[in-house]
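K.L.:
Any chance you could fold what I've pasted below:
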Amino acid sequence: MFMSTVEPLYMEHWLRILEQKFQLLNVTDEQKVRFATQQLLGSTSAWWDTFNVMQPVDHHVTWKLSEFLKLKQGNMTMMEYVNKFNHLAQYVGTHVDTDEKKMECFNHGLCCILQEKLHIGGYRTFGTLMNAAIAMEGVQRDSPLLWRYFSMTLRLSGSARG
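P.N.:
Have a look, this model is predicted:
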């Protein structure tokens, strides 16, 4: 069973256990989604129900789509997150068929601080957003003082536009 958690390792552990069961039982991708969603509890189950109601009648969620929609950066480096995001994005069709949708999904999985800083930047393409996220992580890691300056510059430029 799975309940909502902020701990990414718990979710990864739960997914690993499910994958082991799927492999043992030779479960198809469509069956994986049905099996996994029966394991959801609390707000996670409510989220899934809401998500399903909003889908077109003939829409079928695949296991990769479910994994993509739950993707969070968590403890991953930005490059690890970018690689995982891009890998899963190739399986989710209309969820990322425009730069705007791709940017929204990418941003959704980032930590709140990066979401705010990237939103202020006003990036217009997924490529520029992704490159900015990678650069910001590098600046934050390599030079905390420069990171503070960079953050202030973004805030000032964001307020000047608004």
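
K.L.:
From now on I want contacts and neighbour counts done on CA atoms only, so please keep to that.
P.N.:
Will do.

K.L.:
now the helices for the protein?
P.N.:
Assigned helices in the chain, in chain order: 8-25, 29-37, 42-53, 63-70, 78-89, 99-108, 112-121, 126-142, 144-161 (criterion: DSSP state H).

K.L.:
how about the ones you listed in a markdown table, adding mean neighbour count?
P.N.:
A markdown table is the format used below for the helices of the chain (neighbours: other C-alpha atoms under 10 Å):
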| stretch | mean neighbour count |
| --- | --- |
| helix 8-25 | 13 |
| helix 29-37 | 16 |
| helix 42-53 | 12 |
| helix 63-70 | 17 |
| helix 78-89 | 17 |
| helix 99-108 | 18 |
| helix 112-121 | 15 |
| helix 126-142 | 16 |
| helix 144-161 | 13 |
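
K.L.:
for comparison, sequence B:
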Amino acid sequence: MLEEWIRMFDKIFEVVDCPEDRQVELATFYLRQQADLWCMFERPACRQDPEFGWESLKDKLLERFYPAHVKVEKYEEFLHLKQVSISVMEYHKKFLELARFASVLVPIGESKVEKFVAGLNFEARKALTVSKPKTLNKAYLCAIDLYRVQHVQKGIQETRMRSFETSVAPVVMSLSFTGAEPS
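P.N.:
Okay, the predicted model is just below:
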């Protein structure tokens, strides 16, 4: 949440061309709850530092509200991330959320693609290993297409099974009531 907030302000400052000397003031105006209390007590000491600015505030906020043990937990979660029973979209979203904690593990595009593919279910992993997508986005699009096709195929199989059951069941039932042997 905090990282999203920081990225949002980075974008706002860039778009509105906010002067550097006003960025801290604007950002701290929007702080809430614990972060607002923290800032209220830290602001006087921060203002004593002539070099203090938006980048310094971001670092201090992340240091305070995103401690090292949380980063380690997220890194571990990323290491063991698997699609299992979630959709490709959910897996991709979780992958992106956690990948930032493992920049050492997946520093370049190819490593990210390999890690993403390795966490997919077996069928998707098999298909993407053959197609060898070069970017994470291509891997995601291939996996989502495969997932869609698998769902269509599953629906067709279920429809066939239901139609088979409705066409065969009356015949089997009539044979069992008459005592006739099927030929």
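
K.L.:
Got a TM-score for the two of them?
P.N.:
The TM-score (TM-score structural alignment, normalised by the length of structure 1) is 0.51; 91 aligned residues with a C-alpha RMSD of 2.3 Å.

K.L.:
so how far is residue 34 of structure 1 from the equivalent of residue 92 of structure 2 over in structure 1?
P.N.:
Using TM-score structural alignment, the equivalent of residue 92 of structure 2 in structure 1 is residue 82. With the distance defined as C-alpha to C-alpha, to the nearest Å, residue 82 of structure 1 ends up 28 Å from residue 34 of structure 1.

K.L.:
what do you get for residue 42 of structure 1?
P.N.:
Applying C-alpha to C-alpha, the value for residue 42 of structure 1 to residue 34 of structure 1 is 17 Å.

K.L.:
What of residue 71 of structure 1?
P.N.:
19 Å.

K.L.:
what does residue 94 of structure 1 give?
P.N.:
Using C-alpha to C-alpha, residue 94 of structure 1 is found at 21 Å from residue 34 of structure 1.

K.L.:
now do residue 73 of structure 1
P.N.:
Distance of residue 73 of structure 1 to residue 34 of structure 1, given as C-alpha to C-alpha: 25 Å.

K.L.:
same question, residue 23 of structure 1
P.N.:
15 Å.

K.L.:
same deal with residue 151 of structure 1?
P.N.:
43 Å.

K.L.:
now swap in residue 25 of structure 1 and tell me
P.N.:
14 Å.

K.L.:
ditto for residue 132 of structure 1
P.N.:
37 Å.

K.L.:
Then residue 118 of structure 1?
P.N.:
Distance of residue 118 of structure 1 to residue 34 of structure 1, given as C-alpha to C-alpha: 35 Å.

K.L.:
What of residue 8 of structure 1?
P.N.:
22 Å.

K.L.:
do the same with residue 50 of structure 1
P.N.:
Taking C-alpha to C-alpha as the measure, residue 50 of structure 1 falls 15 Å from residue 34 of structure 1.

K.L.:
cool, residue 63 of structure 1 as well?
P.N.:
Residue 63 of structure 1 sits 9 Å away from residue 34 of structure 1, going by C-alpha to C-alpha.

K.L.:
One more: residue 87 of structure 1?
P.N.:
22 Å.
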